[in-house]
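Student: what would the 3D arrangement of this be:
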Amino acid sequence: MNHGENMEPSPAPAAPGSDEPTVPAEPGPAAPVLPPVAPVLPPTVMIPRQRGPEMYVPQPSHPADPAPPYSAPPFSAPPYSAPPFSAPPGSTQAFPAPPGPGHPGQPGHPGQPAGMPGYWPVPQAPPRPRRRGLVATGVVAAVVLVLAFAVWIASAGPVGQNALVGSGHALPGRSGAAAGTAPGAKGENTVSDKILATLSKQSKALLAGDHDGYLTGVGGGLQDGFNRRFGSLRAMGVQTWKPTLVDKPAQNADGTWSVLVRYDYCFGTGCTQLFPQVVQTSWTVVGDQASVAKYEQSSEPWDASALQAVTGRRVIVAGSTANAGKLQRVLPKADAAADVADRYAHWDPPPKWYIVYVAGEGEWKSWWDNGDIGASYDGYSTGPRGIVMQAADATQQWLQILLTHEFGHVVTVGEDYGTADNWWLVEGIADYISDRDGTTMRGRLPDVRRFVKKGWNGSITLGPPPDTASDQEIDARYGIALIAVTCLSKKFGEPKMLDFFGAVVRKNTSLESASTSVLGTEWSGVASSCAAQVRNS
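Tutor: The predicted structure is shown next:
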């Protein structure tokens, strides 16, 4: 994907519910090259597997996978994941996958810089003890760049033409006051018009469940990918599918036209929060007809795999055919986790639908380009876009902890992210939300006690576990983070604990300033008091 292509002036955005493409803008001077995007993505919050045979339904043993670069401890929080943009094995990738929107993870549920949605990993449950490491920095960087690009486009607004189909609220674009007809030599439709006409037909057909109509204008060799995409999107309950041309079509040497297409979409009845996906495409234009010649394969679960899905009161749980039988097992625990997480939506309304993707071994490595996380974690979060889990065979107790921890990240971090310095707060609050009956705390305390005896430095403001950390140290760090957040809640009350978290993690306020303004006392005394609770645990 060329992130430096010239951009057309933005037309007025289509009205919600309209299925007519926006009139193209008059040709004008090329827009400046897209600004470089700083790799400030949200933390990939992962949850490590829990240790202890009682946490898993017996499964055939298999060799341990390499440790992921960023990951989290074993007790409650789902693992990290990576960007959404790479093609699954066997798929037709027309263009190299762009550095997808992904979020690097750090051991445990590390916090990361603010800017974009992050993956929040959760340590695995008991059996299959494996070393938990960090997610490869290269993967993290790629993830950051792609998602950063998509988020930049989302925040700047679509440039070019759009065709809005379905419900929901489109992301605002730049002013389209200067939009015109941009006719061809004899007033015929432009190449942009023709491409948008095909995209609009496909969008209408997708939302209407018209499979043949969706394949309108799909070139040879691409049908398998479009068939899979149609089935997965319909299974997920797609409600909005809005295509926009991000840039001006450029003609290639072979006569085809290349253009970036952005789709704004949402899943579930009544959904309003739209998520952008940007893909590179190439088109053959003959007369008034535009046909897709190449289409970039992304690694978003619904694009990379043929999914089936089940819907609960507040959640959509999806998985490939191989895992379809596990979806109903996860559904009730996911609904229950949503009920708990909703209570901690202190800053923004909770999502209309929490989305859970149940991954098999292949999907775990390919979805959102998560090849480096490995099998040491049970889940990770990409924010409101959804969480990914591979622990569908875990006990019902662990499923509840895992899902509640990950949903906790969705409602507490939202679109803002802390830094690695705030890892203890990001992971601690997710563990706190999942620790409804004390199970998470009880599971972590043995390793906390060992860690303290071995020479803990007395600080509660721990960062992500280093990639050399043992399972016990990772678990201990999560445990200390949980004790610290629980200490804040008991000492000052849950509302003030949440306000303190918001000030530090969401507003980047220093611990000292947040403690004085929110808690009404100096941070040194608070930290000392909570550290004492760790020592006395």
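Student: going forward, measure contacts and count neighbours with C-alpha atoms only.
Tutor: Fine.
Student: what's around Gly287, how many residues?
Tutor: Gly287 has 10 neighbouring residues, counting by other Cα atoms under 10 Å.
Student: and if you look at Ala253?
Tutor: Around Ala253 sit 7 other residues, with neighbours defined as other Cα under 10 Å.
Student: my read is Arg477 is in a strand, agree?
Tutor: No - counting by DSSP: H, G, I helix; E, B strand; the rest coil, Arg477 falls outside a strand, being helix.
Student: against Ala359, how distant is it?
Tutor: Counting by Cα to Cα, to the nearest Å, the separation of Arg477 from Ala359 is 27 Å.
Student: likewise Trp257?
Tutor: Per Cα to Cα, Trp257 is found 36 Å from Ala359.
Student: quick one on the thing from earlier: more neighbours, Arg477 and Ala359?
Tutor: Arg477 (31 against 24).
Student: so who does Cys374 touch?
Tutor: Actually, residue 374 is Gly. It isn't Cys. Asp65, Pro66, Ala67, Pro68, Lys365 (Cα atoms under 8 Å, 6 or more residues apart in numbering).
Student: and the closest residue to Gln251 other than its chain neighbours, how many residues sit next to it?
Tutor: Nearest in space to Gln251, with sequence neighbours left out and distances taken as Cα to Cα, 6 or more residues apart in numbering, is Trp257 at 4.4 Å. Per other Cα under 10 Å, the neighbour tally for Trp257 reads 23.
Student: want to put them side by side, so please do this one too:
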Amino acid sequence: MERRTSRMVRFPIMDELPPRKKPLAPVAGLVAAVLAATAVGFWPDSSEPATATPAASASAPAPVPPSSAPVASTFDQVQTLVDAQNEALLSGDEAGWLAPVDKKLRPRYRTIFRNLRALDLTAADMGIDGELKQKGATLITRVGLTYCFSGTVCPAYRLDPTDGAPKMINTLTWTPRDGSWVITKMAASGVPNYLQPAPWENTALTIAQGKRVIVAGPKSQGANVRRILPLAEKAAAVADRYAAKLNNPQTRYRIYLADDKAWKSWYARPSPPWSIAYHLTLNRIGSDIVVRAGKVMPEGNRYITEVIQHELGHAVTLNGNRNTDEKKDQWLVEGVAEYIGNQPAKLQNTYSRDALRYVQSRGRTAKTIALPPVTGKSDDLAVTRLYANGHFAVGCMAAKYGETKMLDFVAMVLHEGVDIDAASQIHYGKPFKTVDKACVKWIKSQI
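Tutor: From the prediction side, this is the model:
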């Protein structure tokens, strides 16, 4: 995460997971990358904005002045329509939600409504972001929708999309019709927002709810959504145990299965060819996990479970953190996610051991457990080494000092942003260089 400035642009934490079937698998690229994503609008099926012509349509009930009246006098009228939509969304009133929307835009709005309701939306707020602009007989303004799921505490509405609750923003055109205003066009807001387009914005999702996990995907992933839910529920039970130990309970986990089209478009992120899954924090208000179905689902259940459990490991170790620069501790971010993701397997029975043996055979044995972050220019071996060595490093600290102290160390570094040496002296009673030297030796003895 970047440090905050007066013109805040938040860089999302995206914890990428490369393939791990064998050491030679292509895994080069930016791992646990801190990426800046620009906002894009949602278009239902093309790159052009959804536009409707002012044909006859149902109208919202609020009266408005003639279109020739000053724009300022219409602000409250439009805000009233927006407020009514928000209330309809929260109460489950689909007709109310669609009331001020032109019929050609209704499929788009209906998709948003049904997806959000099925994803366990529990808080939402809509507002006009900025001034109303008059263009002929129409009004144009940005409208934002903040949202929270599954009982998560949702901050008050804020204009800055990088602060407070996660937010969707679009520029809407309002056309006067039958004494009211009707939304006849939706376009990109022009405001940088790494959380757009969210999976629920642009696709009618197939959604399955379990006790602890919600799994969703496009229609093409319907069978996979049902297949993955029980595996995800078991993985969530493991993640919940670690969330309790870290005093970082999660309300509910969301996993999106992306087909090839969705993988390229969700969250405005071009995906590197090696990536198979990622965890993305939502303005520190929970997170989403996205899995590349075509790369993960053809594998066996054990592989699928490891991938999901790894990403849930990120959720319980990173969600809600106050660390502004955990990228520098990438070895620990990925190491503890691998540690959680591979439970209950013993360290020596995991992919990481084979990977480190391969790294060793190539003369790239790590001389420290605190490896520097990988970058977009890192080779396959560097990425493999970071994950596998980080996994064994966390395992070493658990073996030597106990899992409780290891997790306390993780929480202090990743959540609070405390330097690794200070955290080591507090929880291990030793300088980090002593821990580092001991674990390098320990790892060599284990592989």
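Student: TM-score them against each other, please.
Tutor: Between these two chains, after superposing, the TM-score reads 0.78 (TM-score structural alignment, normalised by the length of the second structure); 395 aligned residues with a Cα RMSD of 3.3 Å.
Student: before we move on, back to that, mind telling me what element the alignment partner in the second structure of the residue nearest to Gln251 of the first structure is part of?
Tutor: The equivalent of Trp257 of the first structure in the second structure is Leu139 (alignment by TM-score structural alignment). Using DSSP states H and E, Leu139 of the second structure sits within strand 138-149.
Student: the helix or strand just after that strand vs strand 138-149, what angle?
Tutor: Sequence-wise, the next helix or strand downstream of strand 138-149 of the second structure (DSSP H and E) is strand 167-177. If you take axes from the mean of the first three to the mean of the last three Cα atoms, to 10 degrees, strand 167-177 of the second structure sits at 140 degrees to strand 138-149.
Student: elements contacting whichever helix or strand comes after strand 167-177 of the second structure?
Tutor: Going down the chain from strand 167-177 of the second structure, the next helix or strand is strand 180-188, by DSSP H and E. Contact analysis of strand 180-188 of the second structure by 3 or more Cα pairs under 8 Å, 6 or more residues apart in numbering; DSSP states H and E lists strand 50-51, strand 167-177 as its packing neighbours.
Student: matching residues in the first structure for the helix or strand following strand 180-188 of the second structure?
Tutor: Sequence order places helix 199-202 as the next helix or strand after strand 180-188 of the second structure, per DSSP H and E. Mapping helix 199-202 of the second structure onto the first structure (TM-score structural alignment) gives residues 301-304.
Student: list the contacts of the matching stretch.
Tutor: Residues contacting stretch 301-304 of the first structure (Cα under 8 Å, 6+ apart): 87-88, 91, 228-229, 232-233, 236, 297-298, 307, 357, 363, 367-368.
Student: give me the buried subset of the residues you listed.
Tutor: 87-88, 228-229, 232-233, 236, 297-298, 307, 357, 363, 367-368 (16 or more other Cα atoms under 10 Å).
Student: on that earlier part again, what about the strand holding Leu139 of the second structure, how far off from the first structure?
Tutor: Strand 138-149 of the second structure, aligned to the first structure and superposed, deviates on average by 2.7 Å (mean Cα distance after the TM-score superposition for the first structure).
Student: tell me what that strand is packed against?
Tutor: Using 3+ Cα pairs under 8 Å, 6+ apart, strand 138-149 of the second structure sits against strand 121-135, strand 167-177.
Student: can I get those strands in a markdown table including distance to Pro373 of the second structure?
Tutor: Output for these, formatted as a markdown table (distance: least, Cα to Cα, whole Å):
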| stretch | distance to Pro373 of the second structure |
| --- | --- |
| strand 121-135 | 36 |
| strand 167-177 | 30 |
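Student: which one, of those strands, ends up nearest to Thr51 of the second structure?
Tutor: strand 167-177 (9.1 Å; Cα to Cα).
Student: any idea how many residues pack against the counterpart of Asp431 of the first structure in the second structure?
Tutor: By TM-score structural alignment, Asp431 of the first structure lines up with Glu338 in the second structure. Applying other Cα under 10 Å, we find 29 residues neighbouring Glu338 of the second structure.
Student: doesn't His391 make contact with Glu338 of the second structure?
Tutor: Yes - Glu338 of the second structure is in contact with His391 according to Cα atoms under 8 Å; the separation is 5.5 Å.
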